[in-house]
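Q: Next one to model:
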Amino acid sequence: MFTDIQLNERLQKALDAQGIHTPTEVQQATLEPALQGKDLMISAVTGSGKTYAFLLPLLQRFIDTPAPRSATRALILVPTRELAEQVSKSCDQLAAFTQIKSMSVFGGVGFKEQAARLRKNPEILVATPGRLLEHLESGSVDLSDLEALVLDEADRMLDMGFSEDVLKIATACRSERQTLLFSATLNTREIGHLIQQVMRDPEALLLSDARTRVTAITQQIVLADDAKHKERLLNQLLTETPFQRALIFTNTRVAADQLGHLLRYHKHRTAVLHGDMDQPQRRLVLQRFRDNAIQILVATDVAARGLDIEGVDLVINYMMARSGDDYVHRIGRTGRAGQQGTAISLISAAEWNLMCSIERYLKVKFERRTLAGLEGSFNGPTRTKSSGKAVGKKKRTDSKKPEAKPKVKKRLRDQKTIGKRRQPNIPPSGEQPVDQGFAPLKKKST
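A: Below is the predicted model:
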């Protein structure tokens, strides 16, 4: 129970208003060391309550030690705009009965309007690295009083090319600060350089990793011959599979738009979400999805991290994720907080090896599924011999083949006597010569 952790009564009241009474595993493990000011690296499965795991200790500290004249006291960096809005909303809900203010900063909205709001010095700032760096360069943000830096989905920020921006932002922060790093797929080898430069003797709380199997999610694959076959398979899956909300992932923005048009042609209530859309459009799409005005959302990996949308019970990888970590985050949009969910991946011949590598990485075996009437010809790669010879052919054994004549070794001494007259052997003195059949030598006439 949260009452056992002795949270401030105002935070407890906010939790009660949301119907939250019991901390999750990651919240229970994080709260005490975070309140002690330790630098932490936390890895926990998606949907486990990581956002409240870092917001609760921040708010508790700020309530206990108010600093009304300070600049921003906590900075939370996130990889996407949608995640920034979601974290900021969660912060407002937890701080509803306090005087603590938060603000989100990201691209796609007016820069001047954000700068005007930043002059009010919100205590908690939730931002994406690119837009925050612009405000730092223009002098709109003051991080000299910063007490805590939170890197949410740090590995994803590095994957998106924000490594240099994150380091610049960390350098602009006060050096005597606490740093918290959270992710569902924390790989210390890949982000080791970031840890060394922004953290001080961090304590690792690895409650899970990318290989942690999500037992609440049924993971299946359906084999496809080509793109047209995939389209027919997807339409039938959405027709015969019961679901409340479905999230379909592609690897490119163009593919997302094309697939959205196709599904709308087949009378599915569908919308598209990707990085080329401006922020008001993206916000409207997500709100319609949450309100069930649309039932299917086709998206790129911009929707794979951190988004918490209730009722998503079906995830389809129309194009297979590029890595095991990306696959974990995609399917993590369903089966959240112990709920049941289904993840289906459409696999073509070109994606077979990628699918197998993800199976090995996660140490799982995907269930194979077929759709009646749409069985394809591709059933996985055929086995071939490693020698490269054609499978099924035998060696030729022809008994009528004439035997090869044995090779005669040519000796050098035999070659020296070619064309020379052989002389008879001369016996030792006292012995009779042996007739060797040589003709007598003729005496030359003078």
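Q: drop to CA atoms for contacts and neighbour counts, all remaining ones
A: Fine.
Q: Let me know how buried Glu203 is, in neighbour terms.
A: 14 (other CA atoms under 10 Å).
Q: can I assume it is in contact with Leu40?
A: Yes: Glu203 is within contact range of Leu40, at 4.9 Å (criterion: CA atoms under 8 Å).
Q: contacts for stretch 278-296?
A: 81-82, 107-109, 244-248, 268-274, 297, 309-310 (CA atoms under 8 Å, 6 or more residues apart in numbering).
Q: Show only the entries of the residues you listed found in strands.
A: Arg245, Ala246, Leu247, Ile248, Thr270, Ala271, Val272, Leu273, Leu297 (DSSP state E).
Q: Next, find the distance separating the last one from His274.
A: Distance of Leu297 to His274, computed by CA to CA, to the nearest Å: 10 Å.
Q: residue contacts, Met199?
A: Asp39, Thr179.
Q: hang on, the earlier thing: of Leu297 and His274, who's got more company?
A: Each of Leu297 and His274 has its neighbours counted (other CA under 10 Å); Leu297 has more, 25 against 19.
Q: Please tell me I have it right and the more buried one contacts Gln244.
A: No: using CA under 8 Å, Leu297 is not in contact with Gln244, being 11.7 Å away.
Q: Second chain to compare with the first, below:
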Amino acid sequence: MTFADLIIDQDMVDALASKGIVEPFPIQEQTIPLALSGQDIIGQAKTGTGKTFGFGLPLIQRLGPNPEHGVKALVVVPTRELCVQVAEDLELAAKNRKTQVVAIYGGKAYEGQIEQLKAGAQIVVGTPGRLLDLASQRMLDLGNVREMVLDEADKMLDLGFLADIEKLFSKTPSDRHTMLFSATMPGPIVALARRFMSKPIHIRANDPDEGLTQANIKHVVYRAHSLDKDEVVARILQAEGRGKTVIFTRTKRAAAKLVEELGDRGFNAAAVHGDLNQDQRERAMAAFKAGKKDVLIATDVAARGIDVHDVTHVINHTIPEDEKTYLHRAGRTGRAGKTGIAVTFVDWDDLHKWALINRALEMDQPEPVETYSSSPHLYEDLDIPAGSKGRLKPTPLKDKAPDALGGRPGSGSGAASGLSNRPPRSRNRSRTRGGQGGTSALGAQQETTSAPEASGTHDGQGHEHHDGNSAPRRRSRTRRRSAKPE
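A: Just a heads-up that it's a prediction; the model follows:
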């Protein structure tokens, strides 16, 4: 089956074909015909199965090839990264028509987004906070919205956006066409659907024989020591056939530290986390998608927006908090029908967390294998070439502590005397007593240019110079105490 068979307009079929997207996925086959007819839909499918085009193509087609200016469709997403990704997909589908798409999200200046709205953008993709902000400023009018989509609804719930979603629904007409998409369906999301949707049809695009985890993803779990993790990661990054890789950390600090460590080891790594501003995050994502960086280190906030089809490995540097987070992390690989590998490190203190995840996902791996960077099974499990080390380039030379004599290793003949590796000075110091060539009656030092007949000697072993003269007498100073005022 092709998209043309699903009665999608030819201009959109051609736009998708230009990127090699020809055959629809199961969720798209089931969703598109119903959505084109105006049926409210609850779509449930695992991440990476094509939900965006499942709702995006019908939405664009229902607006027509030349829609009037003004917001006619609203797509609400939980994160900035996902907002950018969905907007790019919709722009691709609509590139052969006059429909305009604008991404509305925080961390970016208001002016550019407001200009696009004033220019007449018909489709708005946005995060709840910025959407409500612009709506309260009367810069975003949702009164004419005919199509509304709630994407990744379960993540909205996790991030505490449920109240904001209800406010957005209340600002749109009650007779709008509504679609809700989510990987899981917790109770509050079902209640939200019943409240704001009209007789929705629930579509599940899951294979009943597949189990809770995707069959095209190999899941590997290791009990690893925190001090050895970076070395293990570096060796995994040298596995046969490794493509783009996403590494998840629990904290922003850990992500920043790991990207620096991998960069020092010679890997092309970028990071996406909350301590970076939005421009930095977007540049990192763009470099990863373009292949300039083949390792992306991220915290869970960015997980939903990483929609790159050629990710071969996902590495959980720290164990996810629960089974839902595990599924969303692992879902970054094995997308669009391709295969992938998900590697999870479990610390000794987190074995109880893994037991819960293992039981919930029925993974049948209750005891993670104790693994170190030198473990033979690590190389066998992940097709790592024998002899691989955790560094692509040599360790940079750094200054070491001075030795016992005050020198530095490798500084040549001057090492013993604590001198840097530089040519010796061509001068000799001679001491004279007052009145004998000195400049002061009290005795001063005089520097004279050394000559062949100079009497100074040096034994080359760090001992002091000798000029044959007796040393001058030391001056003694007597301190006089000032009389204390009575």
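Q: And the contacts of stretch 278-296 of structure 1, which of them are buried?
A: Buried residues within the contacts of stretch 278-296 of structure 1, defined by neighbour count using 16 or more other CA atoms under 10 Å: 81-82, 107, 245-248, 268-274, 297, 310.
Q: Quick one: residues contacting the nearest residue to Thr22 of structure 1 once chain neighbours are set aside.
A: Among residues not flanking Thr22 of structure 1 along the chain, Met1 sits closest, at 4.5 Å (CA to CA, 6 or more residues apart in numbering). Residues near Met1 of structure 1 by CA under 8 Å, 6+ apart: His21, Thr22, Pro23.
Q: Give me the buried subset of these.
A: Buried among the contacts of Met1 of structure 1 (16+ other CA under 10 Å): Pro23.
Q: I'd like the contacts of Met1 of structure 1 laid out as a markdown table, including secondary structure and distance to Tyr361 of structure 1.
A: Output for those, formatted as a markdown table (DSSP: H, G, I helix; E, B strand; the rest coil; distance: CA to CA, whole Å):
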| residue | secondary structure | distance to Tyr361 of structure 1 |
| --- | --- | --- |
| His21 | coil | 36 |
| Thr22 | coil | 33 |
| Pro23 | coil | 30 |
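Q: Which stretches in the stretch 1-150 of structure 2 count as helices?
A: 10-17, 26-36, 51-63, 80-93, 110-118, 128-136 (DSSP state H, counting those that start in this stretch).
Q: out of those, which comes closest to Thr251 of structure 2?
A: helix 80-93 (17.7 Å; CA to CA).
Q: residues in structure 1 matched by the closest one, start to end?
A: Mapped onto structure 1 using TM-score structural alignment, helix 80-93 of structure 2 spans residues 81-94.
Q: Counting neighbours, which bits of that stretch end up buried?
A: Within stretch 81-94 of structure 1, judged by 16+ other CA under 10 Å, the buried ones are Arg81, Glu82, Leu83, Ala84, Glu85, Gln86, Val87, Ser88, Lys89, Cys91, Asp92, Leu94.
Q: can you check stretch 329-339 of structure 1 too?
A: So for stretch 329-339 of structure 1, counting by 16+ other CA under 10 Å, buried means His329, Arg330, Ile331, Gly332, Arg333, Thr334, Gly335, Arg336.
Q: Now the first one: which helix or strand?
A: Secondary structure assignment for His329 of structure 1, by DSSP states H and E: helix 324-331.
Q: now do the fifth one
A: For Arg333 of structure 1, there is no helix or strand it lies in under DSSP H and E.
Q: Next one: it relative to Pro202 of structure 1, how far apart?
A: For Arg333 of structure 1, the distance to Pro202 of structure 1 - CA to CA - is 29 Å.
Q: go on, the third one?
A: Distance, Ile331 of structure 1 to Pro202 of structure 1, using CA to CA: 29 Å.
Q: sorry, back to before: from the buried residues of stretch 81-94 of structure 1, pick the one nearest Gln6 of structure 1.
A: Closest to Gln6 of structure 1, out of all of these and judged by CA to CA, is Leu94, at 15.4 Å.
Q: For the counterpart of Leu180 of structure 2 in structure 1, give me its contacts.
A: Using TM-score structural alignment as the criterion, Leu180 of structure 2 maps onto Leu181 of structure 1. Going by CA under 8 Å, 6+ apart, Leu181 of structure 1 touches Leu40, Met41, Ile42, Val150, Leu151, Asp152, Glu153, Ala154.
Q: before we move on, the earlier item: got a markdown table for the contacts of Met1 of structure 1, with distance to Gln219 of structure 1 too?
A: As requested, those are exported to a markdown table (distance: CA to CA, whole Å):
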| residue | distance to Gln219 of structure 1 |
| --- | --- |
| His21 | 31 |
| Thr22 | 29 |
| Pro23 | 28 |
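Q: What is the nearest of the contacts of Met1 of structure 1 to Ile5 of structure 1?
A: For the contacts of Met1 of structure 1, the nearest to Ile5 of structure 1 is Pro23 (9.3 Å; CA to CA).
Q: how about the strands in the stretch 151-300 of structure 2?
A: 177-182, 201-204, 217-224, 244-248, 269-272, 295-298 (DSSP state E, counting those that start in this stretch).
Q: Let's have the ones you listed in CSV, adding distance to Arg62 of structure 2.
A: Formatted as CSV, the strands of the stretch 151-300 of structure 2 follow (distance: least, CA to CA, whole Å):
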stretch, distance to Arg62 of structure 2
strand 177-182, 10
strand 201-204, 19
strand 217-224, 36
strand 244-248, 36
strand 269-272, 36
strand 295-298, 36
